[in-house]
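K.L.:
Turn this into a model:
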Amino acid sequence: MTDTLTPVLTDNWDAERAWTLASYEERGGYAALDKAFAMAPDDVIAAVKESGLRGRGGAGFPTGMKWGFIPQDNPKPKYLVVNADESEPGTCKDIPLMMASPHTLVEGVIVSSYAIRANTAFIYVRGEVLHVIRRLQRAVQEAYLAGHLGKNIHGSGYDLDLIVHAGAGAYICGEETALLEGLEGRRGQPRLRPPFPAVAGLYASPTVINNVESIASVPSIIVNGPAWFAGMGTEKSNGFGIFSLSGHVANPGQYEAPLGITLRELIDLAGGMREGHELKFWTPGGSSTPLLTPEHLDVPLDFEAVGAAGSMLGTRALQLFDETTCVVRAVLRWTEFYKHESCGKCTPCREGTWWLTQTLARLEKGQGSEADLDLLLDQCDNILGRSFCALGDGATSPISSSIQYFRDEYLAHLTHGGCPFDPAASTTFPSLSDTAAGATA
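P.N.:
Predicted coordinates for the structure are as follows:
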């Protein structure tokens, strides 16, 4: 079973002091630079296109195609911005990668910046992860001292400056245009598009914004060739990815495997569910993706198959919950997060997430009536596709999918006058008669 793992980005995580330049170079680190510099920038872009690398930040947009959108006839400077604002509940792959092997990302930044002809790059990191920021800053310093960054890198004539920028701690800055606002020193709120960042991004200049894992995957593609990368994964979802397993599994952690592996295989690799318990529901790509159930255990974890199953692969943040978990309570906690993190710019998200939380909180306490489920779905419908960015859409996903698969559990809260999973529900929450009387009134 372990043959299904493909350690590439995680291959050196077990090395002694893997985060240092010496350790990274000992395993062939920065070999991609000279190979890339021997190629024309357009050829590097073509290689990434040929590899089939798709964005690893959630949307799955082809990386090489995004790079190709940069108008090279634009006289303004070009910028590369790495989105390292990983902050969605359950998502935990970029932070471990930057902590264990920051030079993997730095090397990817250099090659990617060369490809799009950028001479300045930024890594925008979530401000709360100070330990990661410090490790990245030291890695960048080491790269400068070794001649991997700065002027005339490796005698190629190419110059690049790399800045590590700490965000102020806002989930909304994971949205690429809100990230640019934050990077420019303004309040993190999404921009109206068009114009798109490729045309007018950072400082109104052509900008490429990619996820950490996307950029970190580039050096291995240059060193091993696009055919090597395309040979893994599925027909339309090429390559490997880091799958983060958390929750009620025996051995949670990061598992790097080809796209198309199933959750059943990953659970086996992780030692199974915790002893004596069974899987009840799970998220394939973090809390903003629709829930799935045990009937989806054998769905290939690639962009197409997960989409066909009614969810999204997203960031491959696999949160696993067993039968002891109340789905209503879990969804309420997620919705409270999205309400708190809404930037407030648009009405559907600002007001909608507040009302979603109010309705869910009443249901979780066993208050209200079955009609509130239809009210929830109506609220979701009025947010979905009507928000300024994807935060509002993501807030609706666990709600609508949980009602689809666990409607009976919502109704059980009304029947029991509270959460049926809480032994103290009968004394903590209103009785069924009180609830019915309140609903009648």
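K.L.:
Please count neighbours and contacts with C-alpha atoms only from this point.
P.N.:
Noted.
K.L.:
Which secondary structure elements does the strand ranked longest in the chain sit against?
P.N.:
Counting by DSSP state E, the longest strand found in the chain is strand 240-247. Packing partners of strand 240-247 (3 or more C-alpha pairs under 8 Å, 6 or more residues apart in numbering; DSSP states H and E): strand 253-258, strand 317-322.
K.L.:
Apart from its neighbours in sequence, what residue is nearest Pro300?
P.N.:
Nearest residue to Pro300, sequence neighbours excluded (C-alpha to C-alpha, 6 or more residues apart in numbering): Gly260, at 4.4 Å.
K.L.:
Does that neighbour touch Asp302 like I think?
P.N.:
Yes - using C-alpha atoms under 8 Å, Gly260 makes contact with Asp302 at a distance of 4.9 Å.
K.L.:
re the thing from before, now do the same contact list for the residue nearest to Pro300.
P.N.:
Gly233, Thr234, Ser237, Pro300, Leu301, Asp302 (C-alpha atoms under 8 Å, 6 or more residues apart in numbering).
K.L.:
measure the closest residue in space to Leu291 that isn't next to it in sequence to Thr289 for me?
P.N.:
Distances taken as C-alpha to C-alpha, 6+ apart place Thr283 nearest to Leu291, at 5.0 Å, with adjacent residues excluded. For Thr283, the distance to Thr289 equals 6 Å [C-alpha to C-alpha, to the nearest Å].
K.L.:
Would you do the same for the sequence below? I want to compare the two.
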Amino acid sequence: MATTLTPILTKFWDAPQSWTLDTYVDNEGYKALDKALAMKPEDLVAMTKDSGLRGRGGAGFPTGMKWSFLPPPDGGPRYLVVNADESEPGTCKDIPLMMAAPHFLIEGVAITSYAIGCHHAFIYLRGETVHVYRRLLRAVEEAYAAGHLGKNIHGSGFDLEVTVHAGAGAYICGEETALLDSLEGRRGQPRLKPPFPAVAGLYARPTVVNNVESIASVPPIVLHGQDWFGDMGTEKSKGFGIFSLSGHVTRPGQYEAPLGITLRELLDMAGGIRSGHRLKFWTPGGSSTPIFTDEHLDVPLDFESVAAAGSMLGTRALQIFDETVSVVRAVSRWIEFYAHESCGKCTPCREGTFWLKQILVRLEHGKGTQEDIDKLVDICDNILGRSFCALGDGATSPVTSAVQYFREEFETGMHTPWWEAFPPERSVLFDASTAKETASV
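P.N.:
This is a model prediction of the structure:
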């Protein structure tokens, strides 16, 4: 386990105008690109594989291995697509990274594109985040003007065009094949696999789809070496990651640390649970992962340990809830989101999330029955493993884990509304006097 933070991607977030090219260059910016362009593409792929970098978008698939799945060059185009459609409740690491230090991503795009033989890369961004879109566009303009993108990059003979695309705002477009359909101008819905994107992705050409943080982690690896990266983290979950703490914690925010750190250690750095309260439940990887309780405070936050404890590391979105929060209410709000964002392509997800929502609303309002609780679990069993993509599976995770750890609260929903059992004013982050002062300013 680790006891200290490792500011790498977050190193200069607090610098004045941290998002500019000048600030990035002052912090070793684009030196990794020079080094990469002097290497053979296959050596870059091997370095990434040997570093142990795993996808930072949630699934944790080895990044270098994904690159190596591309078929041999056939003379046609191949593409890199960056999945920047960060949309899941509680997940908030990629957007702050693109706001504070977008050139990490752009340099990573250039290096990755060179490694896989791509000459046109796409960054697919969630359209509602207009401020991030503008900042990313400006960073790309700076990179073009400085010769880090475009024709004959750094005199190497390598050409790369980068397109920043704003999506229309659909959680399902975070699924890589739905993202590709959306990027091609069609309705965002998951594709049948195989073929996988590595064989037939964007415009039916070989395509690599990676998360923002995965690509942004490439320049430090190239610059400092695979052994440097491998010295952080655990044996099978190497390197560092951004852990997003939100909710009932004294100092919420982004904490960049080696994989394998525990929530207890992160809470110590964040000032603990808000004064006078105790931890009740939390999500280790966002709202689509099974919830944990205070008994999991010392579970190492790496892919294997979290899975062994019954959840998923996911996007490291640590939503912290104290004893004032109704589990039934929290889970119901998440399921409302998943029911709304279901693309409707497959029956288990489309119908299952709808019925989960109806039952949870009854339990919220104290009008549930014992049969409702059993039916929740039964519906989840019929969604899990049967939906077309991971949205349906993810929607079942908070429900089944909440019933497992807090069944008595669901039984309370048979006779008592959530707002009577857990008065909402107790869980607010600011007291009434502070709210009045803020409103008067």
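K.L.:
Let me see the TM-score of these two.
P.N.:
The TM-score (TM-score structural alignment, normalised by the length of structure 1) is 0.95; 424 aligned residues with a C-alpha RMSD of 1.3 Å.
K.L.:
about what we covered before: CSV for the helices and strands packed on strand 240-247 of structure 1, including distance to Leu375 of structure 1 and mean neighbour count?
P.N.:
Formatted as CSV, these follow (distance: least, C-alpha to C-alpha, whole Å; neighbours: other C-alpha atoms under 10 Å):
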stretch, distance to Leu375 of structure 1, mean neighbour count
strand 253-258, 38, 21
strand 317-322, 26, 24
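K.L.:
Adding distance to Trp354 of structure 1, write these out as a markdown table.
P.N.:
Formatted as a markdown table, these follow (distance: least, C-alpha to C-alpha, whole Å):
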| stretch | distance to Trp354 of structure 1 |
| --- | --- |
| strand 253-258 | 33 |
| strand 317-322 | 24 |
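K.L.:
So for Lys76 of structure 1, which of those sits nearest?
P.N.:
Closest approach to Lys76 of structure 1 among those (C-alpha to C-alpha): strand 317-322, 37.3 Å.
K.L.:
Tell me which other helices or strands the closest one touches.
P.N.:
Using 3+ C-alpha pairs under 8 Å, 6+ apart, strand 317-322 of structure 1 sits against strand 240-247, strand 279-283.
K.L.:
and these, which is most packed in?
P.N.:
Comparing those by mean neighbour count (mean count of other C-alpha atoms under 10 Å), strand 240-247 ranks first with a mean of 24.
K.L.:
Tell me the mean distance between that strand and structure 2 once they are aligned.
P.N.:
After superposition onto structure 2, strand 240-247 of structure 1 sits on average 0.1 Å from its aligned residues (mean C-alpha distance after the TM-score superposition for structure 1).
K.L.:
can you tell me what part of structure 2 that strand aligns to?
P.N.:
On structure 2, the counterpart of strand 240-247 of structure 1 by TM-score structural alignment is residues 240-247.
K.L.:
Nearest residue to Leu179 of structure 1 in space, please, no chain neighbours.
P.N.:
The shortest distance from Leu179 of structure 1 to any non-neighbouring residue, by C-alpha to C-alpha, 6+ apart, is to Cys173 (4.3 Å).
K.L.:
any idea how far that neighbour is from Thr440 of structure 1?
P.N.:
Applying C-alpha to C-alpha to Cys173 of structure 1 and Thr440 of structure 1 gives a distance of 44 Å.
K.L.:
who has more neighbours, the two?
P.N.:
Cys173 (30 against 9; other C-alpha atoms under 10 Å).
K.L.:
Might you report the residue contacts of that one?
P.N.:
Asp85, Leu179, Gly182, Gly188, Gln189.
K.L.:
Looks to me like it is in a strand.
P.N.:
No - secondary structure of Cys173 of structure 1, determined by DSSP: H, G, I helix; E, B strand; the rest coil: helix, with no strand assignment.
K.L.:
and the contacts of Cys173 of structure 1 as TSV, adding neighbour count?
P.N.:
Below are the contacts of Cys173 of structure 1 laid out as TSV (neighbours: other C-alpha atoms under 10 Å):
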residue	neighbour count
Asp85	28
Leu179	31
Gly182	22
Gly188	26
Gln189	24
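K.L.:
among the residues you listed, which recur in structure 2?
P.N.:
Retained in structure 2: Asp85, Leu179, Gly182, Gly188, Gln189, out of the contacts of Cys173 of structure 1 (criterion both residues aligned by TM-score structural alignment, their matches' C-alpha atoms under 8 Å).
K.L.:
So which of those residues are in helices?
P.N.:
Mapping these onto helices (DSSP state H) picks out Leu179, Gly182.
K.L.:
Now flag whichever of the kept ones among the contacts of Cys173 of structure 1 is closest to Asp94 of structure 1.
P.N.:
Nearest to Asp94 of structure 1 among the kept ones among the contacts of Cys173 of structure 1 is Asp85, at 8.8 Å by C-alpha to C-alpha.
K.L.:
Would you mind measuring from the closest one to Gly108 of structure 1?
P.N.:
Asp85 of structure 1 is 17 Å from Gly108 of structure 1, by C-alpha to C-alpha.
K.L.:
May I see the buried residues of stretch 200-214 of structure 2?
P.N.:
Buried residues in stretch 200-214 of structure 2, counted by 16 or more other C-alpha atoms under 10 Å: 200-202, 205-214.
K.L.:
Fine by me, we can end here.
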